[in-house]
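Chemist: Everything below, folded, please.
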Amino acid sequence: MSDTAVRGRRLRWPVRAVAAVRARAVAPVEPGVRDRGAWVVRTARLPVWPLTAMFGFMPLWWALGAFQLAWPCFGVLLFVLLTTRGRVRLPAGTAPALVFLGMVAVSAVRLNRATALATFGLRLGLLATAFLVGLYVYNLARDRVPWARIAAPVCAYWVAMVALGWLGVLAPRFSMASPVELALPNGLAAQRFPQDLTHLDATEFNRYSANPIYRPAAPYPYTNNWGTGLAFLVPFVLAYLTAVRRGPLRVFLLVSLPLSLVPAFLTLNRGMFIGLGAGVLYLLGREIARGRVRLLLPVAVIVAIGWLVTLIIPVVDLIRNRTSTTDTNLDRFDLYAQTWAAVTQSPLLGYGQPASVDTTHAAEPLGTQGMIWQLLYSHGIPATACFYLLLFVVARRLAAAVTATGLWLSSLPVIAAVVTPFYSYLDPNLSVLFAGIGLGLAAVDGAVNRDPGAPR
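Modeler: From the prediction side, this is the model:
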């Protein structure tokens, strides 16, 4: 009896010490935690390496020409890991996301030819993968995997995107066939959409113009995708910098942020500036309404750096020159009007996918030039409304964030909603968006491990 009592007294202090360390290492990032099981440790942890393979190795997938084609395969991997682990936590927005995916899948009945099933399946796979990335990241963070480990692959993706943007600045005419493009069957390789996805181009420009404007695009096929990716990644990178105070990746991010402004301005993406501006105004409005001004300094620094870059790059003149020579605004408005007229003919399910100028079925690329137009034309009005409902539900939940990290992530659904009339992001950028949303939702829903060096 005495020996047992002594052993009992010896066990009390280590237990208390471990509890104290764990309390410091696993601290709620945001107040108002609602989940009573927030402190429950899962026995089967999800690995981080799938995110590293997806985002961290992006330059390799781009060089192979498999960047977008292989992306849904990673979604299958995440789905297998989630279902194998079991007991998956579902964040806010899961219900509208599942309904939206169901509506998109049903719209396949509107495809007018069997050969369109391949591109439809690719787009559906990109959508499903994005939601799976958000779900996977959410559960990783709720399992108290260190925040820095979860966010590092997406930050590496950002560094690689900036580097490839500079490839477009320094070697604007870089173009070559990728291994995947060379391996495609002749009939498939001759089509414009597969060729755009697999061919390696540093920039997008008019090859028939006497004075072409080279706009950085790599690793994406179109420069608008590069601008959308930057709009989603800048808040993510700023959230990482506010949450992680040490490490070599932090140094890379601090250097890459100002460097990204040169290729960003050369894209001439007006929608990118509008989206980032809307996100900043949203955050500043929330902070001012609560009587806080802590975001004013970093925002002022970013704006000042951007203004200095405009002294070197005549961005306004370049945009004015482009719009005056191509009638891009009139072309867009005309395309929007034609797209809406077509939507009224099939409002419930749309047409399955955007129309392409490379077929005999459409004289104009209807359902392009914006996420909202692609969703309306391809999948109908109900699916589009469900997508916006998803962004609203997520934005409302993220509005509970009060830390600087949570605030930057809370701007993502707002930016995503604002850029929908201008650019489509049904590509890996959608996965980037939901990776940030997943981290933000985890922070406001439960305890997460914000200290990568603490014992677990």
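Chemist: Please count neighbours and contacts with C-alpha atoms only from this point.
Modeler: Will do.
Chemist: For the residue lying closest to residue 367 once chain neighbours are set aside, list the residues it contacts.
Modeler: With sequence-adjacent residues excluded and distances taken as Cα to Cα, 6 or more residues apart in numbering, residue 367 is closest to residue 374, at 4.1 Å. Shown in contact with residue 374 (Cα atoms under 8 Å, 6 or more residues apart in numbering): 353-354, 366-368, 424.
Chemist: one more to put side by side:
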Amino acid sequence: MIHRFLRSQDAGWPIALLFVGLPIWWVLGVWQIMFFVMAIPMAVHLMKQRLVHMPRGFGMWMVWLCWLAIGVLVIQVDAPGAVPGTQMSRYLTFGYRFCWYLIITIVALYVVNTRRLVTSERLARSIAWLFVMMVGGGMLGVLVPELSLPSALQMVLPSSVASQPFVHDLVHIQTAQVQNFLGYDEARPSAPFAYTNEWGLTTAVSLPFFVASWSRGSTLRKTAMLVILGLGLFTIVSSLNRGMWAAVAAMGAFLVIRAASRGHFKLLFSSGMLLAGVAAVLMFSSLGDLVLARFDNPHSNEGRTNLGLLSVNSTLEGSPLVGFGSTRDVAGNFKSIAGGATDACPKCEPPPLGTQGQLWLVIFGAGLIGLALYLGFMLRQIVQNLRATSAEGTAALCALIALLITMPVYNAVGVGLYVGFIGIGLLAREHPAELPAVSQVLRPFRQHALTVLVIAIAGGAAGLGVHVLRGAPIEATQRIFVPAADLVGVPGVRTLSLDGEARIATSVPVVRAVADELDLPEQHVRSALSIGAESNSRVLILRYAGADERDAILGVETAAEEYLRLRTELIAQSNESVVARYSAREEALDDVYRDISELTETARGESLWGTVTKIRRERVEVADVLLGTNDLPAGQVISAATPRRTNSELTIRVTTGLGLGALAGLALVLVYDRYLGRIGLRPVSRLGIDIPVVASVSAADVPRTLEAVRAYLPVAGVLADPLSPRARRMAGALNAHLRAGDHRGARVLLVIDRRSRTGTLRRAYERHLASGVYPVGLIMCTDSRSREPNADTRSRSKAS
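Modeler: Predicted structure coming up:
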């Protein structure tokens, strides 16, 4: 079988080898690495093509990739709500994800440009095998959930490398995640991935291809399909994966609506029977109880919501347009500003900002513009291909819908998005019009690259100007050790947490003190003053962002001083309350103790001695409380105010300017090329089509034109630019001499007006190709003052 995949004429072998060989790659520990390896032969195949065609609307994806690449410039800036500072590992994370985006781009182009070498059915069968492997991995996760062993690659890697969490997840063999949020341990299938969510997304996007591929063929094949779907239902429910359930439900609803709108009653009946079967299984088996238990225990809802909101708020506050390039670690956790992972609670540290969903990853990594480009591309691919009629096209639409539905809960960068882009390539194969070539789409931008570069630099300069005008605040930081103290006047209760201390440190008296000291509005001070904490400690971190170093230091020192003064007052008030109440209690206990002691002199009852002992113990406790109220420390400043001027604002503003400038330059080039640029004002080699100019003559000079046309006979006739009366007149005269016939499937000449737009010519050329007409030359109409073609025209005509 392997040698069949490797045959040169079998262009689908890289994709087939990826999915059919999955068990081997998993055991070797190179399962996801193989996607990068197989991208190499695909890229080599594309480079050998004279023209690399791409799906319609794919230019938006290319712009998205460029916009995402800009994020490398802001990858080290501080994000609000995240741990400040730089980390070189962010470049590795960014590079890994960006490489995934590149290889899914390659596979989409590869699928489009191999339509004459490998059928869509063959590619769908490869993805169908992926679903079979996912079901097999799910069954392993249910039957042997404790299975965990090193892969071949993990055993040969140095322990310092293999122990890294990122590397460990990639190369380690495990079958399930065992979690107990239902109140007991439950195995959630994950093989061949480290996490159940990755398994769930891949299973969902490969399911429609499995149905489309295996529903055709022999009765044995269809029976096997039903058996595998039954096992798949068992693993899908056992995964407790609500995102996958929603994706499967959305795909099913789409199929039902599509079948009803097209009158496919047989498909509607089959869908109804399948739905009834699934409902019966859930109702009369323990799987239904498992589903209900999962909905009764939405353990991850709060964490996902908090992380998503924090990611969005951080982006809107810090870098709304370009984002932050890569993810960031959260400062604290959602329970406390001093929260963090410990040996006793390793999961007390939340996931990084920008994770737990492709939606949040796109927003945090690429900003709002990146989100618009990403969503715009995905939605366009769905809408423009809704008329796809083949089973493979319908499966591809279902996969794209699953990717959209699961954006808030699944990070799609990986195998799931890879399968989705194979689907985009399959949908492009069914488009009735001629697909655009990458070189033709990029040609105007390459020709005007200098213009785009100048506008981008101007945008960066504008961002720099905004930074100069608005300035960048200097942030001063001071650390305060806050010992536990009774601030509520009730001994023995839980001491105030650092979150409560933070509220005191940002209270109205503190803000007012800083405002009076700096002579600034209180609202300005409130926004400039921020509070953090060292993880798992009693150390508060006060930060104040001032216009200059003096204001920053004075602001944070004033805030710290006022906070400690306020805390001293609260401790004093608490002590006064405790002393008043416990002194009275102490006197009362002394009186009772004396009275009972006198009674015990005459009657030494056992119960009286027990009462005396109890009173004596309580008297000691009261004395300890009173002793503990003396000279309690309010807190201590443990670091001097340290000013720091960050380049975050400068980097974000300049990068945003560069990005917006580049987008403006691209838009200007596109508008000029399609609507403003005239054919007669540029060389023929820059018109974007690969046919020569036959003649460039006056519209009235028909004899001279006929002489040039004879070199291209036989042609079926001449077609004219419909927007140009002059071109139509010349075409009519030429067709009368040529006795033109049916143009379909024949060679023709195009008559174009030199005053026409270049975009008009390009669209006419593509439209004729799509309708089966093959233009082989151009006739350019000129006025009487410009009859001779330019040098480029003469050279092209001579060469032809």
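Chemist: circling back to that earlier point, if you rank the contacts of residue 374 of the first structure by neighbours, which is first?
Modeler: residue 367 (29 neighbours; other Cα atoms under 10 Å).
Chemist: Looking for the alignment partner of that one in the second structure.
Modeler: With TM-score structural alignment as the criterion, residue 367 of the first structure lines up with residue 354 in the second structure.
Chemist: thought its match was touching residue 309?
Modeler: No. Contact criterion Cα atoms under 8 Å: residue 354 of the second structure and residue 309 do not qualify, at 10.0 Å.
Chemist: returning to what we had before: show the contacting residues for the match of residue 367 of the first structure.
Modeler: 307-308, 311, 326-328, 360-365.
Chemist: now for the lengthiest helix in the first structure, which elements pack on it?
Modeler: Looking across the first structure with DSSP state H, the single longest helix is helix 117-142. With contacts defined as 3 or more Cα pairs under 8 Å, 6 or more residues apart in numbering; DSSP states H and E, helix 117-142 of the first structure has these neighbours: helix 71-85, helix 94-106, helix 147-170, helix 428-445, strand 448-449.
Chemist: Check which residues of that helix are buried.
Modeler: For helix 117-142 of the first structure, the neighbour count (16 or more other Cα atoms under 10 Å) marks 117, 120, 122-142 as buried.
Chemist: Not counting its neighbours along the chain, what's nearest the alignment partner in the first structure of residue 94 of the second structure?
Modeler: The equivalent of residue 94 of the second structure in the first structure is residue 120 (alignment by TM-score structural alignment). Spatial nearest neighbour of residue 120 of the first structure, excluding adjacent residues (Cα to Cα, 6+ apart): residue 353 at 6.5 Å.
Chemist: Distance-wise, check residue 126 of the first structure relative to residue 74 of the first structure.
Modeler: 10 Å (Cα to Cα, to the nearest Å).
Chemist: can you give me the helices for the stretch 151-300 of the second structure?
Modeler: Ranges of helices in the stretch 151-300 of the second structure, per DSSP state H, counting those that start in this stretch, are 152-156, 159-162, 165-171, 196-214, 219-238, 242-262, 265-283, 286-296.
Chemist: Same list, those, but as a markdown table with distance to residue 663 of the second structure please.
Modeler: Listed next are the helices of the stretch 151-300 of the second structure as a markdown table, based on distance: least, Cα to Cα, whole Å:
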| stretch | distance to residue 663 of the second structure |
| --- | --- |
| helix 152-156 | 43 |
| helix 159-162 | 40 |
| helix 165-171 | 34 |
| helix 196-214 | 32 |
| helix 219-238 | 43 |
| helix 242-262 | 34 |
| helix 265-283 | 45 |
| helix 286-296 | 45 |
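Chemist: ok, now which ones touch the match of residue 94 of the second structure?
Modeler: Counted by Cα under 8 Å, 6+ apart, residue 120 of the first structure has contacts 108, 352-353.
Chemist: Same question for residue 70 of the first structure.
Modeler: Counted by Cα under 8 Å, 6+ apart, residue 70 of the first structure has contacts residue 61.
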